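K.L.:
Pasting the sequence and the predicted model now:
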Amino acid sequence: MSTRTGKFWHRLVRRGVIRFWAQAAREAADTDVRVLRRRRNVARKLRSHLDTLISIADGRLALPIIGSNTFPKPHGTDWAWRPTVWRDSLPSKGRVAVQTKEGLGEEVTLFHDCSISELTLRQLRNTRAKDLAPFGLRMDVFRFDGSFLSLVIDFPKEALQGLDRKFLIRMDTIVEMEKPLEIFARFNIKHGPNTEQIVRELPLHEEDIMVEFDLAYSKLNEKRIERAWVDLIFEGPEMNQVILRDVTFSRRPRAEM
């Protein structure tokens, strides 16, 4: 039987089932009680399966759509981006005993100076109703004998097109932690032999965790921009679990002074 023929018969049977139960419901008040009892028993079994299907479908269809780049953007935004780890399903979901310069995907890399790594990274599916990002990134830190730990997010080339000192770079994130710690975001932009750096502390006590990097205060050579990235620097990360539910970036021209 061809696929097209199979689909035709499937639709025909489905329509027949729906018509049967619709008619049975209309006739229930006058149906013979013996027939009604049998139909009730079958309907109860059918309802159990339908309730399960509806519950699972509602849960799955309520999740953020994989590949989504949707998130609130400030007025005037001309470029916006959610990195792949938070947007698409990765072939490799996680790493254990993560060594320095290892990471997930093509854009996210972990840097540290631990002699023995007790660090893990894992992509997880976001399931909360308020999540816009399809995925989150979980980092578990056990014993930590290093002096620094940072997560580097490399910007795509599109972010650098037309970039100059008139722009603001904005970062929004959603962070969950087992216990309090400090997180700093350092925006780096390489131009020629030099690298400009702008550091902001994430306001983890606020509901909306957002920082902006104003390039007007940099010494950026706009004609020699080569690459840009953000370091998320974790202070005192030992024996902690940090989940970055979402990380997004956008840029817009700053208001004229």
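P.N.:
That came through fine.
K.L.:
C-alpha only now, for contacts and for neighbours.
P.N.:
Noted.
K.L.:
Sticking with L110, tell me its helix or strand.
P.N.:
Using DSSP states H and E, L110 maps to strand 108-112.
K.L.:
The protein: strands as residue ranges?
P.N.:
79-81, 94-96, 102-104, 108-112, 119-125, 135-141, 149-154, 167-177, 182-191, 194-201, 209-214, 225-235, 240-253 (DSSP state E).
K.L.:
If you count neighbours, what's buried in the longest one?
P.N.:
For strand 240-253, a neighbour-count test (16 or more other Cα atoms under 10 Å) marks 240-253 as buried.
K.L.:
wait, which of the strands of the chain is closest to R14?
P.N.:
Between R14 and those, the shortest gap by Cα to Cα is with strand 119-125, which sits at 33.3 Å.
K.L.:
Just to check, L104 is in contact with V85?
P.N.:
Yes: with contact defined as Cα atoms under 8 Å, L104 reaches V85; the gap is 7.1 Å.
K.L.:
Who has more neighbours out of those two?
P.N.:
V85 (24 against 20; other Cα atoms under 10 Å).
K.L.:
ok, structure two:
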Amino acid sequence: MTIERQGWLDRTVDLAALRRWRRRARLAWKADPMALRDQRNRARLLRAQLDQVIHVSDARLALPMIGTQAFPRPRGSDWAWRPELWCGPLAVPGLASVPSKSKLGAEVALFHDCPRAEIALRQLRNTAERDLAAYGMRLEVFRFDGSYLSLAVDMPEAAADGLGREHLVRVDTIVELEKKIEIFARLNIRHGPNTEQIVREVPVQDAEVFVEFDLAYTKLNEKRVERMWLDLIFESPQMNQIILRDLTFSRRKRAAF
């Protein structure tokens, strides 16, 4: 993609044109009718292009910025992250008739045991004023004969670096449902040959929700933490559209008493 940057010469030409049209506007009442007709035609052509630039610029600049990692973080957070699917455009933005273990981007994968996968997964551009994430994800499920459907999100190495039982891990999301279903969040932490799992129900009665995982109640071997990932588990997902407008992660140490 070519990025056009205005240099000194371009700015000088634009300023000269602005001064010229400002003078014409000031003298329009005294101008010869033939000259005035010619100026009006050129002004209309110029206005059409200016209106187009203003219209497109207003629309694009009103959208959340692509690549942004900006979002509210709990005080004391020592790590925070938004996955790439919610940050910028993917090379493959959508999948249809999605088989199990299919990936959308490098970090998100869909798992299910449905023999006939009438499932569609797609990245979409966020446009609402409240949206902080540039993109969202839409999961459409039609007929579903399986026993489970889950979305797995792999976290980067930084999420597990220095992780200990004094940490709280928080997941924030914005959920839109065509019809209400139960959604569960399961945090998985691989340490050595073992995997700790903590499950929390996502309170879908609110649009903007969060869940927290307290690692104090785990048997985490802090010296052997390897990786961490999240599963979002959807109960009875058939004939439903699920949109995750945003998904962010953070962690902080529990306050000392």
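P.N.:
Thanks, I have the structure now. None of these values were measured; they are calculated from a predicted model.
K.L.:
Need the TM-score from the superposition.
P.N.:
In this superposition the chains share a TM-score of 0.91, using TM-score structural alignment, normalised by the length of the first structure; 252 aligned residues with a Cα RMSD of 1.9 Å.
K.L.:
Distance from the chain centre to the strand holding L110 of the first structure, please.
P.N.:
18 Å (Cα atoms, centre = their mean, to the nearest Å).
K.L.:
Please point out which parts of that strand sit buried.
P.N.:
Using 16+ other Cα under 10 Å as the test for burial, strand 108-112 of the first structure gives 108-112.
K.L.:
Residue most distant from the centroid, the second structure?
P.N.:
D32 (56.8 Å; Cα atoms, centre = their mean).
K.L.:
What distance do you get for it to R26 of the second structure?
P.N.:
For D32 of the second structure, the distance to R26 of the second structure equals 14 Å [Cα to Cα, to the nearest Å].
K.L.:
D161 of the second structure now?
P.N.:
D161 of the second structure is 66 Å from R26 of the second structure, by Cα to Cα.
K.L.:
who has more neighbours, these two?
P.N.:
D161 (14 against 11).
K.L.:
what sits up against the strand holding L110 of the first structure?
P.N.:
Strand 108-112 of the first structure is contacted from outside by 85, 98-103, 146-154, using Cα atoms under 8 Å, 6 or more residues apart in numbering.
K.L.:
again with stretch 117-130 of the first structure
P.N.:
With Cα under 8 Å, 6+ apart as the test, stretch 117-130 of the first structure has contacts from 62-64, 85, 90, 93-99, 103-104, 133-144, 245.
K.L.:
Ignoring the adjacent residues along the chain, who's closest to the most centrally placed residue in the second structure?
P.N.:
Averaging the C-alpha coordinates of the second structure gives a centre point, and the residue nearest to it by Cα atoms, centre = their mean is W86 (2.3 Å). Spatial nearest neighbour of W86 of the second structure, chain neighbours left out: Y135 (4.5 Å); criterion: Cα to Cα, 6 or more residues apart in numbering.
K.L.:
got it, and T68 of the second structure?
P.N.:
T68 of the second structure sits nearest to C87 (Cα to Cα, 6+ apart), 6.0 Å away.
K.L.:
still on that earlier bit, could you list every residue that touches the residue farthest from the centre of the second structure?
P.N.:
With Cα under 8 Å, 6+ apart, D32 of the second structure has no contacts at all.
K.L.:
Next one: G59 of the first structure from F71 of the first structure, what distance?
P.N.:
Taking Cα to Cα, one finds G59 of the first structure at 21 Å from F71 of the first structure.
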